[in-house]
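*Asks:* 3D, please:
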Amino acid sequence: MKTYCRNAVLAIALAAASTSAHAVQADIKIWADVDPTVALMRADGSALPDAVKLAYQPGNGLTPWSEQVRIFSNDASKDISVRLANAAELRPVVAATGATPIPMTVNLNGRALQLSNLDFAASDLFDGALPGASIAMPLEIAQTTRAPITAAGLYEGLVSVVLLQKTGSP
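*Replies:* Alright, predicted model coming up:
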C-alpha cells in the first residue's frame, strides 16, 4: 500500500509538471541606422545614448552634459562637415504658465555647432592612432545662457548632429 501511494503521488506530481511545462518566447526588437561612410560614437566605439537627463541646479540653471566622442570614417583622408539638423532647445511639455523654450548650445571639440556646416579637416581629426577613428573629442550640450529657469515643469528637446563626409579634401 505504501508503494502504491508513493507511486500515485509520483504520478500526480509528474502529471502536474507536464501540464505546467510550456515554452516561453522572449522577443527583442533590434535595429540599426547604417551609414557606411561616417558615424559619431562614444570614444570607445559604442553608441551614443538615446536620451540624456540634464540636471537642474536651482538658482544656477542646467548642468552641461558632456561625452568623449570620436568620428568613425571609412576614409580618414576626407574632411568631415558637421552641423545641427535643427536649433537645439528644450521646449516646455508639461510646465507652469509662462514657460518658454530654453536655448541650448552644442559644441564639438570646443567648436559651436550651428545649422550651417562646420568643417573639420581630416588632418586635424585622424591621427592614425586608431584606424578609421578620429581623436577623442568632447561633445557638450549646455544651456546657452546658464541662468535660473523660472517656470517649473518638464522640458524636452532633440539634438540632431549631422555628419557629412566630404568628397575630397581642399
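
*Asks:* hey, let's count contacts and neighbours off CA atoms from now on
*Replies:* Noted.

*Asks:* what's the next secondary structure element after the top helix by length along the chain?
*Replies:* Ranked by residue count and defined by DSSP state H, the top helix of the chain is helix 2-20. Sequence order places strand 38-42 as the next helix or strand after helix 2-20, per DSSP states H and E.

*Asks:* how about Ala112: what's its closest non-neighbour residue?
*Replies:* Val106 (5.8 Å; Cα to Cα, 6 or more residues apart in numbering).

*Asks:* how about residues contacting the strand or helix carrying the one you found?
*Replies:* According to DSSP H and E, Val106 maps onto strand 102-108. Contact with strand 102-108 is made by 88-91, 112-113, 137-145, as judged by Cα atoms under 8 Å, 6 or more residues apart in numbering.

*Asks:* of those, which pair is most distant in space?
*Replies:* Maximum pairwise distance among those (Cα to Cα): 27.6 Å, between Arg91 and Met137.

*Asks:* and the nearest residue to Ile80 once chain neighbours are set aside, how far from Gly128?
*Replies:* Spatially, and ignoring its direct neighbours in sequence, Ile80 is nearest to Gln165 (4.7 Å; Cα to Cα, 6+ apart). Look at Gln165 and Gly128: by Cα to Cα, to the nearest Å, they are 17 Å apart.

*Asks:* quick one more, to check against the first:
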Amino acid sequence: MNFAMKVMAVAIMGFSLNAMAVQKDITINANVDPSLDMTLSDAQPLPTSVTMQYIPGNGLAPYTMQTKIWSNAYKDVNIKLANDVLLYDRAGTSNSVAITVSYGGSALTTTDRLMKASTLFPGGSTAISNGSIEQELKFTQGPLTPPATAIAAGNYTGVVGIVLTQATTSA
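*Replies:* Okay, the predicted model is just below:
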C-alpha cells in the first residue's frame, strides 16, 4: 500500500508541474501627439539624455544628432526653446554653463522660428509620411559661457525643451 501511495503522489506531482504556467507582463507606453513629432533621422526617439564631453582648454565639445520632423498635415511648423538652456552644478553651487541649441544651422531662442512646409517637406503634401528633410540638432557651449572660458569642476545638468507647433494656416 505504501508503494501505491508513493506512485500516486509522484503521478499527481507530475501532472501538477505540467499544469503550471508563467505569465510575463510588459507595460507598453506611447506618447502620442497626433500632429507633430521630432525623432532621430532613422525615426528612433530622441535620447532622453546626452553627455557633452569636457575638453580642458576647449570647454564642452558640441553634441549633434540628425533629426526629422513628422507631421500629419502639410503645414508650416514653428520651433522654439521652452527656456534658455543652462547647465547647473548638481552640488548646488552657483556655477552654470550656458548652452546654445541650433536646429538646421540656426540658433533657437524662446521665440517661434517659422519653418516653411515647402522647405521641410520638399516633395509636397504626399511627402509628409516620410518625415521632413534631415536637419542637425546641435548643443554647444556659449554664448554667455564661451568655450575658452574655464568651467569650475563639477557635475552639470540641465534640460533642453524644444517646442514644436503647427502654424495655424496651410502652407
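
*Asks:* contacting residues for the residue nearest to Ile80 of structure 1?
*Replies:* So Gln165 of structure 1 contacts Thr37, Val38, Ser73, Lys78, Asp79, Ile80, Ser81 (Cα under 8 Å, 6+ apart).

*Asks:* still contacting in structure 2, which of those?
*Replies:* For the contacts of Gln165 of structure 1, the subset whose aligned partners also touch in structure 2 (both residues aligned by TM-score structural alignment, their matches' Cα atoms under 8 Å) is Thr37, Val38, Lys78, Asp79, Ile80, Ser81.

*Asks:* of those residues, closest to Asn117 of structure 1?
*Replies:* Ser81 (5.5 Å).

*Asks:* what is the neighbour count of the closest one?
*Replies:* Neighbour count for Ser81 of structure 1, taken as other Cα atoms under 10 Å: 16.

*Asks:* do you know how far the residue nearest to the spatial centre of structure 2 is from Leu114 of structure 2?
*Replies:* By Cα atoms, centre = their mean, structure 2 has its centre lying nearest to Leu46, at 2.6 Å. Separation of Leu46 of structure 2 from Leu114 of structure 2 (Cα to Cα): 21 Å.

*Asks:* cool, and Leu86 of structure 2?
*Replies:* From Leu86 of structure 2 over to Leu114 of structure 2 (counting by Cα to Cα), the distance is 24 Å.

*Asks:* do the same with Ala167 of structure 2
*Replies:* Taking Cα to Cα as the measure, Ala167 of structure 2 falls 8 Å from Leu114 of structure 2.

*Asks:* joint contacts of these two?
*Replies:* Contact with both Ala167 of structure 2 and Leu114 is made by residues Asp76, Val77, Asn78, according to Cα under 8 Å, 6+ apart.

*Asks:* looking at those residues, spot the one nearest Ser118 of structure 2.
*Replies:* Nearest to Ser118 of structure 2 out of the shared contacts of Ala167 and Leu114 of structure 2 is Asp76 (Cα to Cα; 7.9 Å).

*Asks:* residue in structure 1 matching that closest one?
*Replies:* Under the alignment (TM-score structural alignment), Asp76 of structure 2 pairs with Asp79 of structure 1.

*Asks:* so who does that match touch?
*Replies:* Here Asp79 of structure 1 is in contact with Asp119, Phe120, Ala121, Ala122, Ser123, Gln165, Lys166, Gly168, Ser169 (Cα under 8 Å, 6+ apart).
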